[in-house]
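Undergrad: sharing a sequence plus its predicted fold:
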Amino acid sequence: MTEQTVSNAVAVRDTGPAAMVEQYRDEYAALMPSHINADQWVRLAVGAIRGDKNLVLAAQNDVGVFLRELRTAARLGLEPGTEQFYLTPRKSKAHGGRKIIKGIVGYQGIVELIYRAGAVSSVIVETVRSNDSFQYTPGRDNRPVHGIDWFGAERGDLVGVYAYAVMKDGATSKVVVLNRAQVMQAKAKSDGAHSDFSPWNTNEEAMWLKTAARRLAKWVPTSAEYMREQLRARAEITAELPSDAPLPPQPTALTDEEPDEEDEAIEAEFVDEDEVA
């Protein structure tokens, strides 16, 4: 490789999508929850984009969209390019069918947001396979009883998924149980589910888990709202804040678009996996 070729390669690298993430490091850091390590977050984002040529090409088609999707991950405090927050190439009608980057909150991201709200001590999200045993009767059983033969034969096909949380006072949240048909209905609502790069095709079990976790998120705190109420209560006790004083504005766990209709009950208002308009 000639010196000129090397120089050109370095120039492309330094002006590409990954370099722009590093360039806007401070802006992303300002959006993140205080416990997030900004340098580590940026390294994950840069590693994700540089490690996948399909992501690079999609990001180059509209760097602004890519940076905006990362902004969502930063505001949520989720790790980009992981099962907390997937980065996927997705065809965009507004871009003439070319692929751009779409950020998708994964089930681990939803669970992380539930934990972060501070109301639960544990979150259980599990798939059920055809050779497992599963018992749960609403109104009779407090929690499902799920039996797995870890050392036996193949567990079989996915047949269902469930999720619940144990609150810090020991109570059990609503138990979400979905069968295959219900999960497939959720999949059918995603215009991007048939993309080769969709998590529905690259990590199907994780998307079953996400479907259940997302339903659970409607029944447990997942956003800053719970933490704001706790802050208000503590402040009232210590007389640091009058009971009717307004709280400072909080960053919303949202993209800049309006939430989908099906997401309105979810406090964290997660990014859906629909095709980009």
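TA: Done, it's in.
Undergrad: okay, CA-based contacts and neighbour counts for the rest of this
TA: OK.
Undergrad: ok, Arg90 - contacts?
TA: Contact partners of Arg90, counting by Cα atoms under 8 Å, 6 or more residues apart in numbering, are Ala58, Arg98, Lys99, Ile100, Ile101, Lys102, Gly192, Ser195, Phe197, Glu275, Val276.
Undergrad: let's see that with 10 Å instead.
TA: Residues near Arg90 by Cα atoms under 10 Å, 6 or more residues apart in numbering: 55, 58, 97-103, 192, 195-198, 273-276.
Undergrad: below is an additional structure, to be compared with the one above:
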Amino acid sequence: MSDLKDRVKQAASGQDDDQPPEQAPVTDLAVGDSARQWLQRRGTFFADALPRHVDKAHFMAVAHSLLPKLKNCTTPSIHTALLACARFGLEPDGRQAAIIPYKGIATFQPMYQGYIELMYRHPRVDSVHFGWVRKNDEWDYEPTAPSPHDFRHRPRVDLTEEERGPVILAYAFAWIDGRRSQVIILNRDQATKIRDKYSNAYKKAEREGTKDSPWHTDFDAMWAKSAVRRLVKVVPTSTELTELIQADDDIDDDQAAPPVIRGTVIARDDQDDDQATTTATWPATAQPGSGDRNAEGGEGA
């Protein structure tokens, strides 16, 4: 009878005799062997997703250094966010891409340098340039003049950044088959209008009074990314670049949910909603091809 009662309690709590007990939370991911082992067990997932030109050991080192900042995020969301970085070959270093803790969810966020990295991979693109124009810089823009004489920017290298004044313009252009593309110029007012019109995450944060969207926390980074994203329209595109834009838009539509990245293995979260925001734990994970369909690294999306 007592054995039956124990089985009833286990069924009610979602436990199973065939599954190992959940590990205790890791309190210090910087030195926690459990976190390191968790990442190593997923190494095959990330290695398989990374493009050939990306150094796998370096990617894993960057990912490991990031784990302490994500210790309160769910493990499936951390897995998915890192896998998104690997899928696009972007390092989660805060420059090419960032993984941002958001309400207990690790969220993949591509940065403008990530977009530029993907543009560089097209064989027709020779170079991509992004820059800021400050108030006291020397610059000129004449749209009717022939390229590349239509735009000129000379930063005041004899002045400090403060002396150069506040940023007034973001600009981006590319050299394609030896010719310079159209110059994308975006001032602060234009960036604000893009934010107000297109960013659902910004609108949601305004309605809820949280003011924690990327546009709230780092306006300049989003301003820069808006300029570079406009450049996508005038450079040769790839499926990879198109998918990055779609993933970026999906994240903005629902910032509290991890993105579904096409062509990646998405981790499943079998926890209850109340458990989804608890401190991350680092359970064992089956390797790809093991046949274990119940492991966190579930089927491809």
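TA: That came through fine. In this text, all values refer to a predicted model and were calculated from it rather than measured experimentally.
Undergrad: TM-score for these two?
TA: Scored against TM-score structural alignment, normalised by the length of the first structure, the superposed chains reach a TM-score of 0.68; 216 aligned residues with a Cα RMSD of 2.8 Å.
Undergrad: secondary structure class of the residue nearest to Ala170 of the second structure when sequence neighbours are not counted, three-state.
TA: Nearest residue to Ala170 of the second structure, sequence neighbours excluded (Cα to Cα, 6 or more residues apart in numbering): Trp132, at 4.7 Å. Under the three-state scheme (DSSP: H, G, I helix; E, B strand; the rest coil), Trp132 of the second structure adopts strand.
Undergrad: just the strands in the stretch 151-277 of the first structure please.
TA: Assigned by DSSP state E, counting those that start in this stretch, the stretch 151-277 of the first structure shows strands spanning 158-167, 176-179.
Undergrad: no, scratch that, I was asking about the stretch 51-200 of the second structure
TA: For the stretch 51-200 of the second structure, the strands defined by DSSP E, counting those that start in this stretch cover 97-102, 105-110, 125-134, 138-141, 151-154, 167-176, 179-180, 184-187.
Undergrad: from those strands, which stretch is densest packed?
TA: Of the strands of the stretch 51-200 of the second structure, the one with the most neighbours on average (mean count of other Cα atoms under 10 Å) is strand 105-110, at a mean of 26.
Undergrad: so that one matches what in the first structure?
TA: Aligned by TM-score structural alignment, strand 105-110 of the second structure falls on residues 100-105 of the first structure.
Undergrad: how far off centre is that stretch?
TA: Averaged C-alpha coordinates place stretch 100-105 of the first structure at 10 Å from its chain's average position (Cα atoms, centre = their mean, to the nearest Å).
Undergrad: mind listing what Val125 of the second structure touches?
TA: Contacts of Val125 of the second structure (Cα under 10 Å, 6+ apart): Met119, Ala174, Trp175, Ile176, Asp177, Gly178, Arg179, Arg180, Val235, Pro236, Thr237.
Undergrad: counterpart of it in the first structure?
TA: Checking with TM-score structural alignment, Val125 of the second structure has Val120 as its match.
Undergrad: pick out the residue nearest the middle of the second structure.
TA: In the second structure, the residue lying closest to the centroid (Cα atoms, centre = their mean) is Gln109, at 2.5 Å.
Undergrad: I'd say that residue and Ala247 touch.
TA: Yes: between Gln109 of the second structure and Ala247 there is a contact under Cα atoms under 10 Å: 9.0 Å.
Undergrad: how about the helices in the second structure?
TA: Secondary structure of the second structure (DSSP state H): helices at 2-13, 33-41, 43-49, 56-66, 75-88, 112-120, 161-164, 188-198, 200-208, 214-217, 219-231, 239-253.
Undergrad: what's the third one aligned against in the first structure?
TA: This points to helix 43-49 of the second structure. Residues 25-31 of the first structure are matched to helix 43-49 of the second structure when aligned by TM-score structural alignment.
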